[in-house]
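A.B. asks: Fold the following for me, if possible:
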Amino acid sequence: MTRTLAEMRDGDVERYLERIGVERATITTDLEGLTRLQRAHLVHVPFENLDIVFADGVPHDQAAAFDKIVTKRRGGWCFELNGAFAGLLDALGFDVILLGAAVLLGGPSTVIDHLALEVSGGPDDLEPHLVDVGFGDGLIRPIALNRSGPQDGGNGAYELLPSPQGTTLARHVGGVPEAQFRFKRVAHRFDDFAPISTSLQTDSTKHWSTKPFATRLLDTTPPGRVKLTTDRLEVDEGAGATSRDVTSDEWDGVLAEWFEMRRPGPWPT
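C.D. replies: So this is what the prediction gives:
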């Protein structure tokens, strides 16, 4: 059984908020507050797979994810990022449901391989919203789950498309909806994602274990993004993207400069 963060202590909440640059006294349990928390998390906590490529992988454990993100000031993948963020939101008074989703970026799929969040309630009686801090270049603000038509996701228009198979989150690109992932509004336990977490880390045909990356949102207007891969750095500070090659000798310095992290192990041989 994995450890959870169902009852995050006040001290843990303060440390988590400090990690994402937010003062607790300024947080409200409404859409504005949730939007601010999501954006702050995306800016300060990278989406990255470094422990899977360079170390012994990541445990499927919410408390371990909290320690990695907050104490070690690292990032993680969807199970860690959304798993820990769910604990923070719960402690702040939001109602949080863990959603299982099938990623569709590579084409049709029915494999539940992504964890997203449905967030509602709280003292301000927030309507249900889809929240995600673990999908790379995805939503950077909540979108309403009970609403049809395009919505502002902070970095473009998104739409929720219903079907018998579930609800598909689509991003409008050139006016055309492109599927991101499909989910059903069914509550999951964190433990439900343990088998796919293990599978993705050990499958050598997947990019998780073979291609290191780190990416995070840049707090610019319009919002930008930085992404470091095996041999390339891409930076968009809101006024257009630039990219350059990165050698293995440069890689650690670039990682430290843009993400304030250290590579957790040697390069795979």
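
A.B. asks: When you work out contacts or count neighbours from here on, use the C-alpha atoms and nothing else.
C.D. replies: Noted.

A.B. asks: Phe193 looks like it's in a strand, true?
C.D. replies: No - assigned with DSSP: H, G, I helix; E, B strand; the rest coil, Phe193 falls outside any strand and is helix.

A.B. asks: ok, it to His114 distance?
C.D. replies: Distance, Phe193 to His114, by C-alpha to C-alpha, to the nearest Å: 8 Å.

A.B. asks: I'd guessed Leu98 sits against His188; true?
C.D. replies: Yes - at 5.2 Å, Leu98 counts as touching His188 under the criterion of C-alpha atoms under 8 Å.

A.B. asks: These two: who's more crowded?
C.D. replies: Leu98 (20 against 13; other C-alpha atoms under 10 Å).

A.B. asks: Spell out the secondary structure type for the more buried one.
C.D. replies: strand.

A.B. asks: Please report how far it lies from Gly33.
C.D. replies: 20 Å.

A.B. asks: Skipping its backbone neighbours, what lies nearest the residue nearest the centre of the chain in space?
C.D. replies: Against the mean C-alpha coordinate of the chain, by C-alpha atoms, centre = their mean, the closest residue is Gly134 at 1.3 Å. The shortest distance from Gly134 to any non-neighbouring residue, by C-alpha to C-alpha, 6 or more residues apart in numbering, is to Cys78 (4.1 Å).

A.B. asks: tell me the contacts of that neighbour?
C.D. replies: Contact analysis of Cys78 by C-alpha atoms under 8 Å, 6 or more residues apart in numbering lists 47, 114-116, 133-135.

A.B. asks: switch to 7 Å and redo it
C.D. replies: Counting by C-alpha atoms under 7 Å, 6 or more residues apart in numbering, Cys78 touches 114-115, 134-135.

A.B. asks: likewise Asp90?
C.D. replies: With C-alpha under 7 Å, 6+ apart, Asp90 has these contacts: Val96.

A.B. asks: roughly how far apart are it and Ser163?
C.D. replies: Counting by C-alpha to C-alpha - Asp90 and Ser163 are separated by 30 Å.

A.B. asks: Show residues contacting stretch 153-162.
C.D. replies: 139-143, 148-152, 167-172, 223.

A.B. asks: Give me the buried stretch members for that stretch, please.
C.D. replies: 153-154, 157-161 (16 or more other C-alpha atoms under 10 Å).

A.B. asks: and if you look at stretch 185-197?
C.D. replies: Buried residues in stretch 185-197, counting neighbours by 16+ other C-alpha under 10 Å, are found at 190, 193-194, 196-197.

A.B. asks: Just give me the neighbour total for Cys137.
C.D. replies: I think there's a mix-up here, since residue 137 is Asp and not Cys. 17.

A.B. asks: Also Thr202?
C.D. replies: 14.

A.B. asks: now the other sequence, so there's something to compare against:
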Amino acid sequence: MDESRITRYLDRLGTNRPAEPDVQGLRTLQLAHLRAVPFENLSIHLGEPISLDLDALYDKIVIRRRGGFCYELNGLLAELLTALGYRVTLLAARVFGGGGVPGPLFDHLALRVDLDEPWLVDVGFGDFSDEPLRLDGRAEQKNGGGAFLVGLAPGDHGDLDVTHNGDPGYRLTVRPYELADFVPMCWWQQTSPKSHFTKAPVCSMRTAEGRITLRDRKLIDTVDGERTERDLDETELLPAYRDHFGITLDRIPSAKA
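C.D. replies: Here you go, the predicted model:
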């Protein structure tokens, strides 16, 4: 990623370049990303194929000011962090489903950033941590996103289980991967009727007070822990994407796309 792209990406996030690649800069970048770039699956419901080509990701997220899901958001952030001097590794995770059973490998993409110690960085899991989490820390870690635990998973593979407010989030592998390794599962997530991403359009973003989410036609606003919901009519949907998420669309995402 060249200097012009770094500058434009940071402008998209509304933050300055860190003076050096340290943990404080990492914290600032993660929270800025969460508050500026929505977690969304709208491409699936607009009939747009999702590409993990880095130029395509940059065009979508930075130039067209859209969001994406984990492979897109964390995939492009890894490029920015690397360009800023951070040492970044792509990790695969298995998201826990009903009954506490982890799903398939490559179900999720998260980042390991090595500084004085290893950190978990994740801007692609929706309602999750506001800050990087210590991968080697076994005590509870609290921030504006909630309370988190990173612990060793059962077995002798060295995998790590990440929990959020007591609920299982995902099982993280420790071996490194390339972005291309996630392409098959990214395709499955956007095409399979068994994927939860194909069920309905979702757009969600962290706010200073909580979180704003538009799930199909339901607008969910959480402010200081208080949640309100409102069903939008068809005329309100495109303005809602624009006003709440900064996303300008020419048509309404549909589960039938």
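
A.B. asks: how close does Ile252 of the second structure get to Asp59 of the second structure?
C.D. replies: Counting by C-alpha to C-alpha, the gap from Ile252 of the second structure to Asp59 of the second structure is 21 Å.

A.B. asks: More neighbours: the two, which one.
C.D. replies: Ile252 (17 against 12).

A.B. asks: residue contacts, the more buried one?
C.D. replies: Ile252 of the second structure neighbours (C-alpha under 7 Å, 6+ apart): Leu238.

A.B. asks: please redo it, this time with the cut-off set to 8 Å
C.D. replies: 46, 237-238.

A.B. asks: contacting residues for the counterpart of Glu3 of the second structure in the first structure?
C.D. replies: Here Glu3 of the second structure is matched to Asp10 in the first structure, going by TM-score structural alignment. Contact analysis of Asp10 of the first structure by C-alpha under 8 Å, 6+ apart lists nothing.

A.B. asks: What distance do you get for Asp10 of the first structure to Ala91 of the first structure?
C.D. replies: Distance from Asp10 of the first structure to Ala91 of the first structure, by C-alpha to C-alpha: 8 Å.

A.B. asks: Kindly report the same for His172 of the first structure.
C.D. replies: Taken as C-alpha to C-alpha, the span from His172 of the first structure to Ala91 of the first structure is 34 Å.

A.B. asks: Run through the strands of the stretch 151-269 of the first structure in chain order.
C.D. replies: All strands of the stretch 151-269 of the first structure, identified by DSSP state E, counting those that start in this stretch, fall at 151-152, 157-163, 166-173, 176-183, 214-218, 224-228, 232-236, 241-245.

A.B. asks: distance from the shortest one to the second structure after superposition?
C.D. replies: Put plainly, it is strand 151-152 of the first structure. With mean C-alpha distance after the TM-score superposition for the first structure, strand 151-152 of the first structure departs from the second structure by a mean of 1.2 Å once superposed.

A.B. asks: again with the fifth one
C.D. replies: For strand 214-218 of the first structure, the mean deviation from the second structure after alignment is 0.4 Å (mean C-alpha distance after the TM-score superposition for the first structure).

A.B. asks: Touching that strand from outside, list them.
C.D. replies: 42-50, 136-137, 223-229, 237, 259.

A.B. asks: Helices of the second structure, residue ranges please.
C.D. replies: Assigned by DSSP state H, the helices in the second structure fall at 3-13, 23-36, 42-45, 54-58, 70-83, 183-191, 234-245.

A.B. asks: can those go into JSON lines with extra columns for distance to Val202 of the second structure?
C.D. replies: Below are the helices of the second structure laid out as JSON lines (distance: least, C-alpha to C-alpha, whole Å):
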{"stretch": "helix 3-13", "distance to Val202 of the second structure": "21"}
{"stretch": "helix 23-36", "distance to Val202 of the second structure": "15"}
{"stretch": "helix 42-45", "distance to Val202 of the second structure": "7"}
{"stretch": "helix 54-58", "distance to Val202 of the second structure": "19"}
{"stretch": "helix 70-83", "distance to Val202 of the second structure": "13"}
{"stretch": "helix 183-191", "distance to Val202 of the second structure": "13"}
{"stretch": "helix 234-245", "distance to Val202 of the second structure": "10"}
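
A.B. asks: what's the closest of those helices to Gly169 of the second structure?
C.D. replies: Proximity to Gly169 of the second structure (C-alpha to C-alpha) singles out helix 70-83 among the helices of the second structure, at 13.7 Å.

A.B. asks: residues shared between the contacts of Phe193 and His114 of the first structure?
C.D. replies: Phe79.

A.B. asks: ok, Gly47 of the second structure - contacts?
C.D. replies: Gly47 of the second structure touches Ala257, counting by C-alpha under 8 Å, 6+ apart.

A.B. asks: separation between it and Arg175 of the second structure?
C.D. replies: Gly47 of the second structure is 34 Å from Arg175 of the second structure, by C-alpha to C-alpha.

A.B. asks: List the contacts of whatever residue of the second structure lines up with Glu80 of the first structure.
C.D. replies: Matched by TM-score structural alignment, Glu80 of the first structure corresponds to Glu72 in the second structure. For Glu72 of the second structure, the contacting residues are 52, 57, 124, by C-alpha under 8 Å, 6+ apart.

A.B. asks: The last one against Tyr71, yeah?
C.D. replies: Right, the one you point to is Gly124 of the second structure. Yes - between Gly124 of the second structure and Tyr71 a contact is recorded at 7.5 Å, counting by C-alpha under 8 Å.

A.B. asks: Now do the same for Thr15 of the second structure: its match in the first structure.
C.D. replies: In the first structure, Thr15 of the second structure lands on Val22 (TM-score structural alignment).

A.B. asks: Report how many residues lie close to its match.
C.D. replies: By other C-alpha under 10 Å, 17 other residues sit near Val22 of the first structure.

A.B. asks: From Glu48 of the first structure, how far off is it?
C.D. replies: The separation that Val22 of the first structure has from Glu48 of the first structure, given C-alpha to C-alpha, amounts to 22 Å.

A.B. asks: Same check on Asp249 of the first structure?
C.D. replies: 20 Å.

A.B. asks: quick one, which of the two is more surrounded?
C.D. replies: More neighbours surround Glu48 than the other of Asp249 of the first structure and Glu48, with 25 against 8 (other C-alpha under 10 Å).

A.B. asks: what sits against the more buried one?
C.D. replies: Per C-alpha under 8 Å, 6+ apart, neighbours of Glu48 of the first structure: 75-77, 212-215.
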